[in-house]
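Undergrad: only geometry, no sequence info:
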């Protein structure tokens, strides 16, 4: 018993000794303080902000939105109007890019649908923010606040990042307030994830959680290398696979938004697809050769003028390899409209160089006919009505539940068979649009507001 008591006493003393040691500053054998991220973060943290958004949503019975339900039960339209409102709040993060102008960058999905945006600084001040503009395809939005004594972050050239570089993620996870996590760059150039329209993600194992969206990913010099955007979380929590938009990509969007209020991306007018083993064999390409296959040339496009052909394999743009469709799309889309780019091709087994001008983006049919149908591409349907060919994921039509492949039978109670019919039916009503939609064997009504 005595030996056991002495052992327990010794164990307690040892534990106390280690506890006391842990409370002391950590130093090396020569008495020098060990490295710390604190000095860097003291410079960066004031440039990272918390964002709260508020959206007003009417509370009403959804059946009252259906005009046929109201007509059947003889319910006046006035009773269909919402009688009350509730406010919803969500949290995210942002980064101050210009202290003098109060310019802040964040993710588009953080402020999407918000009626009010509030920005909170690390010093406790809160300001109402103005939305300057957004780029949903990259998931970037630009805000502006009227405030003094702001601190901006330095921007890095994200093209110089290497796998294995240390990075720090700063944001507002779960609304807890400013939090930092550390990790490394796990991979670069991640595309094909289906998260955004244009993808070229930095992958990191620095923990990125809900609320971190729009926050900063910085290097050990305190420079902004990316905007934290998304995670892969099969179990609902962080598993060490997070993604950030590279700063060079985000900066291209920010500059256009600040200057023009919107983003325009150039095109050359080609249809493309990724290579696979079967195609590589059919085109008699060397094993391991990477590139993007041209499947079609749009008539009248810059690609047609430059002499591109279906079957060309585009291997590089301005000398930068383009092994995937995502990387090729990014190379063209983030070039200036009017700029001439050099494409490296493989045509019938021979290396060819072609110069092509980056043209204006093509305007989809129906994209500008009505504000509530912005981002929707329509085409006549052979079996009647007008078909939704494609739509932007952030469009009001998509938010309201419409899908590509849906067929519009009538617009504002007027039957439609062509895109021009839809345009004519939309002339009178600007505040809302009543659509009769066929999806498969079913037909239903949708109101866009």
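TA: That came in fine, so what should we check first? Model, not experiment: these values are computed from the prediction.

Undergrad: From here on, just use CA atoms for contacts and neighbour counts.
TA: Fine.

Undergrad: Residue 121 is in contact with residue 46, isn't it?
TA: Yes - proximity of residue 121 to residue 46 meets the contact threshold set by C-alpha atoms under 8 Å, at 7.0 Å.

Undergrad: tally of neighbours for residue 172?
TA: Applying other C-alpha atoms under 10 Å, we find 26 residues neighbouring residue 172.

Undergrad: Between the two ends of stretch 157-168, how far is it?
TA: In stretch 157-168, first residue to last residue: 16 Å (C-alpha to C-alpha, to the nearest Å).

Undergrad: In space, what's closest to residue 150 - neighbours in sequence excluded?
TA: Leaving out its chain neighbours, the residue that sits closest to residue 150 by C-alpha to C-alpha, 6 or more residues apart in numbering is residue 99, at 5.0 Å.

Undergrad: nope, residue 37 is what I meant
TA: If you skip the residues right next to it in sequence, residue 37 has residue 220 as its closest partner in space, 7.8 Å away by C-alpha to C-alpha, 6+ apart.

Undergrad: With residue 158 instead?
TA: Residue 158 sits nearest to residue 225 (C-alpha to C-alpha, 6+ apart), 5.2 Å away.

Undergrad: which element is the one you found on?
TA: Using DSSP states H and E, residue 225 sits in strand 223-231.

Undergrad: and the next element down the chain from that strand?
TA: strand 242-246.

Undergrad: Next SSE downstream of that next one?
TA: Downstream of strand 242-246 (by DSSP H and E), the next one is helix 247-260.

Undergrad: for comparison:
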């Protein structure tokens, strides 16, 4: 992760802000890219979207931007992003780090490198149909996320965020409607929407290391990489990553919010908690396991099911086992994996007390576990998509 200065919110006069003008050669590259990276509505399922989808997309629209990156004179990538903070004319955008990663030269490589392209330039396209130069604020290889700042001629709105599965939000359930909202990167600045639903399940572990990713059934094009995922209220619940199929991964906004708040306070490399286990919300478990649980512990309806314990990890040392269910952390009730992640984020290097239900033994036990931190060699790998 890196930073290009701490003065993210300098107040400026409108007259000092220049709108970016693409050169004639860049315009040609944009036109060529448009033929390869079409609008969301090129997908049949995004034709004739319903009125509720339109309303949600329009609520988010002022905060949705298009993004184009260049390495020298070479166009690197296109994507979308979300303004998560706006103060006067200064705006902070979240998006996918794929926008500026170094292109791979090895045709056999399955995963992208943890390095940035050289001689970078980022162009942000806004709701008010202007383009601006964006600057890197900070980035994180582990969660594949990038924060950009840019100054606009007019005051823009930041998105409304809705945390998933915490005490102050509606719980997200499989089948709930969600929408990917993007902005096209050519000079039309067209708003795009790809409706779908929240899906039960996990990403293919042979492709994605990141266990915090959730799934949605939306079908969009490459220029939506890094776009916001919103609910029908128009509130942002996640950041999406492009997938060639109709099931796409997204990073919950809880994690993005935690990363950004941490950076604003400490201005140094973000922490990456390492639990030593893989888990899921109870609703993601099998019907058979849930049936056994409610027969033996009828009062247990929330928690985190342990699916795998890594050899030599802090979880193994603490005595966690597969099929254990964590119901509390330091005497705070755990209702979801994201809630447990949030508790443990604040406890890296410390010991936490976990209340665990052991269905096979028909017991409830307390165990103590040290929360570890991922080292560089343990950072999440992210897949390459040359066909994006």
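TA: Everything's here; your move. For clarity, every value in this text was computed on a predicted model and none was experimentally measured.

Undergrad: what about the strands in the stretch 201-350 of the second structure?
TA: Per DSSP state E, counting those that start in this stretch, the stretch 201-350 of the second structure carries strands over the ranges 214-216, 228-230, 236-240, 248-252, 273-274, 277-281, 304-309, 324-329, 332-333.

Undergrad: counting contacts, what elements does the second one pack onto?
TA: In this case it means strand 228-230 of the second structure. For strand 228-230 of the second structure, the packing partners by 3 or more C-alpha pairs under 8 Å, 6 or more residues apart in numbering; DSSP states H and E come out as helix 51-60, strand 74-87, strand 177-183, strand 236-240.

Undergrad: Pick the most deeply packed of the ones you listed.
TA: Stretch with highest mean neighbour count among these: strand 177-183 (a mean of 29; mean count of other C-alpha atoms under 10 Å).

Undergrad: distance from it to the first structure after superposition?
TA: Aligned to the first structure and superposed, strand 177-183 of the second structure gives a mean residue distance of 2.2 Å (mean C-alpha distance after the TM-score superposition for the first structure).

Undergrad: what's the spacing between that strand and its chain's center?
TA: 13 Å (C-alpha atoms, centre = their mean, to the nearest Å).

Undergrad: Quick one: distance of whatever helix or strand comes next after it to the chain centre.
TA: Using DSSP H and E, the helix or strand that follows strand 177-183 of the second structure towards the C-terminus is strand 191-199. How far strand 191-199 of the second structure lies from its chain's middle: 15 Å, per C-alpha atoms, centre = their mean.

Undergrad: what's the answer for stretch 185-192 of the first structure, then?
TA: Distance of stretch 185-192 of the first structure from the chain centroid (C-alpha atoms, centre = their mean) equals 15 Å.

Undergrad: The residue nearest to residue 37 of the first structure corresponds to which position in the second structure?
TA: In the second structure, the residue matched to residue 220 of the first structure (TM-score structural alignment) is residue 232.

Undergrad: list the contacts for that match?
TA: Residue 232 of the second structure makes contacts with 52-53, 55-56, 177-179, as judged by C-alpha atoms under 8 Å, 6 or more residues apart in numbering.

Undergrad: so can I have JSON lines of those residues showing distance to residue 92 of the second structure?
TA: Shown next, in JSON lines, are the contacts of residue 232 of the second structure (distance: C-alpha to C-alpha, whole Å):
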{"residue": "52", "distance to residue 92 of the second structure": "28"}
{"residue": "53", "distance to residue 92 of the second structure": "25"}
{"residue": "55", "distance to residue 92 of the second structure": "24"}
{"residue": "56", "distance to residue 92 of the second structure": "21"}
{"residue": "177", "distance to residue 92 of the second structure": "27"}
{"residue": "178", "distance to residue 92 of the second structure": "23"}
{"residue": "179", "distance to residue 92 of the second structure": "22"}
